[in-house]
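Asker: Okay, here's the prediction I keep looking at, along with the sequence it came from:
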Amino acid sequence: MAKLSFRQVEAFRAVMIAGTTTGAAEMLYISQPAVSRLLGDFEDSVKVPLFERQKKRLVPTPEAQILFDEIERSFIGIEKLARTAEELRAFNRGTLRIACMPALAHEFVPRISQEFMELNQGISMTLQVRGSEQVANWISTQHFDIGLSASGVLDPAIKTEPLARSKLVCILPPGHRLKNKACIEPHDLEDEIFISLGTEQSVRYKVDDVFEQAGVNRKMLLDTQVSHIACTYVLAGSGVSLVDPVTAISFIKQGLVVKPFTHFVPFNYNLTYPAARPVSQLALDFSKLLKTRIKELSDNSNNLFKLA
């Protein structure tokens, strides 16, 4: 195998994360042709097929995913070392690193983070937004201090505790025919254009099962991996959806109609911490503030959001 360079590996990692050479170029602050050249050199070096070219996107092969997983572990170690050195230079350990699922990252966690920094002058915070699976991976490798995720992961490297137990709510565009109905039932959405959460999310299958059991047909024309994008589609009049309540409530001020849904589709918010080390006082204090604010949100939500 030809000799690999760090720059080739870096370009491959960026393409895997961004999905396109253009996005990778923006991440690395280099030109798109430079990324393509580095990626080509990397493929020549490893001598296994890494991508299938489909239109403008690069679809990773299983071999590419295996390489990426191995590279990601190495990068996490390098980034952790660099961060520790930076903290030593600044004589500052007042840093809180949070990995958060998109459902809480749209408005809720940024708002709480600002409040927390005002209460704790001089600290710094990092917020990275990823899916629940990646959040769990980062917590298990001690890359972050706190994780916020939807799924409970059985991993001895992770400590998990519930932040809130809730259920999905129905969201409608302004002026929708059901806007005055107190509670939405599955048959109310017969033949509606329905914006689904993508198949990568387990809650998608729970929602589909509710409508299948009720014998209700929906027009399945749109899906997205992120609940706040579903809210944006609905707000624009593209259809209706079921999403988590914290995200939905943050869109009410923009005119989104949010209603309880009769069938219970659970959606849980979990706090996770690395199990291999004690939880820092900063992390404990931030978690306490999160619990207080999410309870207040539940109490003030006019029965849209009930904590279990």
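Answerer: That came through fine. Numbering: from 1, shown residues only.
Asker: only C-alpha atoms for contact and neighbour calcs from this point on.
Answerer: Fine.
Asker: Could I get the full set of helices for the chain?
Answerer: In the chain, the helices defined using DSSP state H lie at 6-18, 21-28, 32-46, 62-90, 102-105, 108-119, 132-140, 202-214, 227-235, 245-249, 281-299.
Asker: and those helices as TSV, adding distance to residue 154 and mean neighbour count?
Answerer: Formatted as TSV, the helices of the chain follow (distance: least, CA to CA, whole Å; neighbours: other CA atoms under 10 Å):
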stretch	distance to residue 154	mean neighbour count
helix 6-18	25	19
helix 21-28	33	18
helix 32-46	34	18
helix 62-90	20	13
helix 102-105	21	22
helix 108-119	24	15
helix 132-140	10	22
helix 202-214	16	15
helix 227-235	24	23
helix 245-249	25	25
helix 281-299	21	15
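Asker: Just give me how far stretch 33-49 sits from the chain centre.
Answerer: On the basis of CA atoms, centre = their mean, to the nearest Å, stretch 33-49 sits 30 Å off its chain's mean C-alpha point.
Asker: And for stretch 242-255?
Answerer: 16 Å.
Asker: So what touches it?
Answerer: Stretch 242-255 has contacts (CA atoms under 8 Å, 6 or more residues apart in numbering) with 103-104, 106-108, 166-171, 173-174, 196, 207, 227-228, 230-231, 235, 256, 258, 267, 301, 304-305.
Asker: Spatially nearest residue to residue 186 (excluding sequence neighbours)?
Answerer: Nearest residue to residue 186 in three dimensions, chain neighbours excluded: residue 211, at 6.1 Å (CA to CA, 6 or more residues apart in numbering).
Asker: Equivalent analysis for residue 242, please.
Answerer: In space, residue 242 comes closest to residue 170 once its chain neighbours are excluded; the distance is 4.5 Å by CA to CA, 6+ apart.
Asker: Put this next to the previous one:
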Amino acid sequence: MSELHLNSLKSLIVFKTLFESGTATRAARELGITQSGVSRSLAQLEENIGMALFMRHKNRLIALPEAEELYQEIMELMGNLDEMKHTIVALREFGASRMRLVSAPALGFAYIPQVIASILRINPKYSIYFDIMPSPDVVRAVESGHFDAGFVTLPVTSERLIIEELFTVEAVCMIPANHPLAAADHIEITDLKNQHLVIPNQPNLAADQVLRLISQNKIRISGKTEANIAAICSLVANGVGISLINPITAYDTVAVQRGIVIKPFRPAFHYSFGLIYKRSWSDTQLIKLLKENLPKTPDCLER
């Protein structure tokens, strides 16, 4: 097989225009070159790739099947070139063309989507990849370089990352709207006697603390259901039981899920949340852009 030479995009652009216009005359007019220039470019391309793309018949060019396939490849290439332009603009303006974010579930369902929306309002061409996973996995994912920045439930430790505390919230109790406790001003630890609890099936600060309080106060519950945090709110709404949870998730859920009321819990305990990223990223435009678009406080703290 002879060696393939494609040293310039010009001949591909000429071919694309010729394929779309149907005649060398129209292609020359659209490109602002001579008809002979179109013909020379096509002949050079066919020579370089080692095959004919058009059949010549009575001064007409009839596209061969090979031309159709090459055209589709060129269209994909042009799309990639446009994407490269956007990448270069983002690199010039923001120091990066994409942002890979990962979050613990507590912030992942509404708080971080708000951040992403703010960033894309500034630059709609920014490419963002976002995922949700438990805080320990968030730390490992950012340490390994699979993500640029992460949002975690504190405390976490890492020698390789900068950890910045963002804010602290007080845990609340989510209760089915038709539950006897729904009318209470607040829920105390003693109110959990003989209640069914809905708790996360992964390590969770609130679950750990409430179970410890239950044990310390020798309170007997009727049982517990462990579930993914995304399902906990639906379980509560369906009357399975009550749950202790961070207010960000709780209030975000009430916005879309009926059948739940939210009450303060006593004794109070708190969640703290933080932003993590590699030390080498501390002065990058990407991290600065991210910090500038973090809401000062979640909406639930302003209620």
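Answerer: Happy to help now that I have it. Just so we're clear, the structure is a prediction, and the values are computed from it rather than from any experiment.
Asker: TM-score for these two?
Answerer: Here the TM-score for the pair of chains, by TM-score structural alignment, normalised by the length of the second structure, is 0.64; 213 aligned residues with a CA RMSD of 2.2 Å.
Asker: The second structure: which residue goes with the residue nearest to residue 242 of the first structure?
Answerer: For residue 170 of the first structure, the aligned residue in the second structure is residue 173 (criterion: TM-score structural alignment).
Asker: residues touching that match, list them.
Answerer: 187, 242-245, 262-265.
Asker: Determine which of the helices of the first structure approaches residue 53 of the first structure most closely.
Answerer: In terms of CA to CA, the element of the helices of the first structure nearest to residue 53 of the first structure is helix 21-28, at 11.4 Å.
Asker: equivalent range in the second structure for the closest one?
Answerer: Taking TM-score structural alignment, helix 21-28 of the first structure hits no residues over in the second structure.
Asker: Which elements pack onto that helix?
Answerer: helix 6-18, helix 32-46 (3 or more CA pairs under 8 Å, 6 or more residues apart in numbering; DSSP states H and E).
Asker: Please render the ones you listed as a markdown table that adds distance to residue 133 of the first structure to the earlier fields.
Answerer: Shown next, in a markdown table, are these (distance: least, CA to CA, whole Å):
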| stretch | distance to residue 133 of the first structure |
| --- | --- |
| helix 6-18 | 15 |
| helix 32-46 | 26 |
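Asker: and of those, who's closest to residue 63 of the first structure?
Answerer: Using CA to CA, those put helix 32-46 closest to residue 63 of the first structure, at 10.3 Å.
Asker: Okay, angle between the closest one and helix 6-18 too, please.
Answerer: 110 degrees (axes from the mean of the first three to the mean of the last three CA atoms, to 10 degrees).
Asker: Just checking the distance from helix 32-46 of the first structure to the centre of its chain.
Answerer: Computed by CA atoms, centre = their mean, the chain-centroid distance of helix 32-46 of the first structure equals 29 Å.
Asker: Name the nearest residue to the residue nearest the centre of the second structure, sequence neighbours excluded.
Answerer: By CA atoms, centre = their mean, the second structure has its centre lying nearest to residue 130, at 2.1 Å. Excluding the flanking residues, the one nearest residue 130 of the second structure by CA to CA, 6+ apart is residue 101, at 4.8 Å.
Asker: Show me what the one you found lines up with in the first structure.
Answerer: By TM-score structural alignment, residue 101 of the second structure lines up with residue 98.
Asker: next one: residue 276 of the second structure
Answerer: Looks like residue 276 of the second structure aligns to residue 272 there (TM-score structural alignment).
Asker: what's the distance between its match and residue 134 of the first structure?
Answerer: 12 Å (CA to CA, to the nearest Å).
Asker: Mind listing the shared neighbours of these two?
Answerer: Counting by CA under 8 Å, 6+ apart, nothing touches both residue 272 of the first structure and residue 134.
Asker: circling back to that earlier point, distance to residue 151 of the first structure added to the helices of the first structure, as CSV?
Answerer: Converted to CSV, the helices of the first structure look like this (distance: least, CA to CA, whole Å):
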stretch, distance to residue 151 of the first structure
helix 6-18, 22
helix 21-28, 29
helix 32-46, 34
helix 62-90, 21
helix 102-105, 12
helix 108-119, 18
helix 132-140, 6
helix 202-214, 9
helix 227-235, 15
helix 245-249, 16
helix 281-299, 17
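Asker: OK, contacts around the residue nearest to residue 130 of the second structure?
Answerer: With CA under 8 Å, 6+ apart, residue 101 of the second structure has these contacts: 128-131, 147-150.
Asker: List only those of these flagged as buried.
Answerer: Applying 16 or more other CA atoms under 10 Å to the contacts of residue 101 of the second structure, the neighbour count classes 147-150 as buried.
Asker: And those residues, which is closest to residue 70 of the second structure?
Answerer: Out of those, the member with the shortest distance to residue 70 of the second structure (by CA to CA) is residue 147, at 36.4 Å.
Asker: Looking at the first structure, name the residue matched to that closest one.
Answerer: Looks like residue 147 of the second structure aligns to residue 144 there (TM-score structural alignment).
Asker: Which residues are in contact with its match?
Answerer: Contacts of residue 144 of the first structure (CA under 8 Å, 6+ apart): 96-99, 138, 274.
Asker: right, and out of those, which lies closest to residue 10 of the first structure?
Answerer: residue 138 (18.8 Å).
Asker: Would you map the strands across the stretch 51-200 of the second structure?
Answerer: Ranges of strands in the stretch 51-200 of the second structure, per DSSP state E, counting those that start in this stretch, are 54-57, 60-63, 98-103, 127-132, 149-154, 161-170, 172-176, 187-188, 196-200.
Asker: Please tell me which residues of the first structure the fourth one aligns onto.
Answerer: When the first structure is aligned by TM-score structural alignment, the counterpart of strand 127-132 of the second structure is residues 124-129.
Asker: Tell me roughly how far the matching stretch lies from the second structure on average.
Answerer: For stretch 124-129 of the first structure, the mean distance from the matching residues in the second structure following superposition reads 1.1 Å, by mean CA distance after the TM-score superposition for the first structure.
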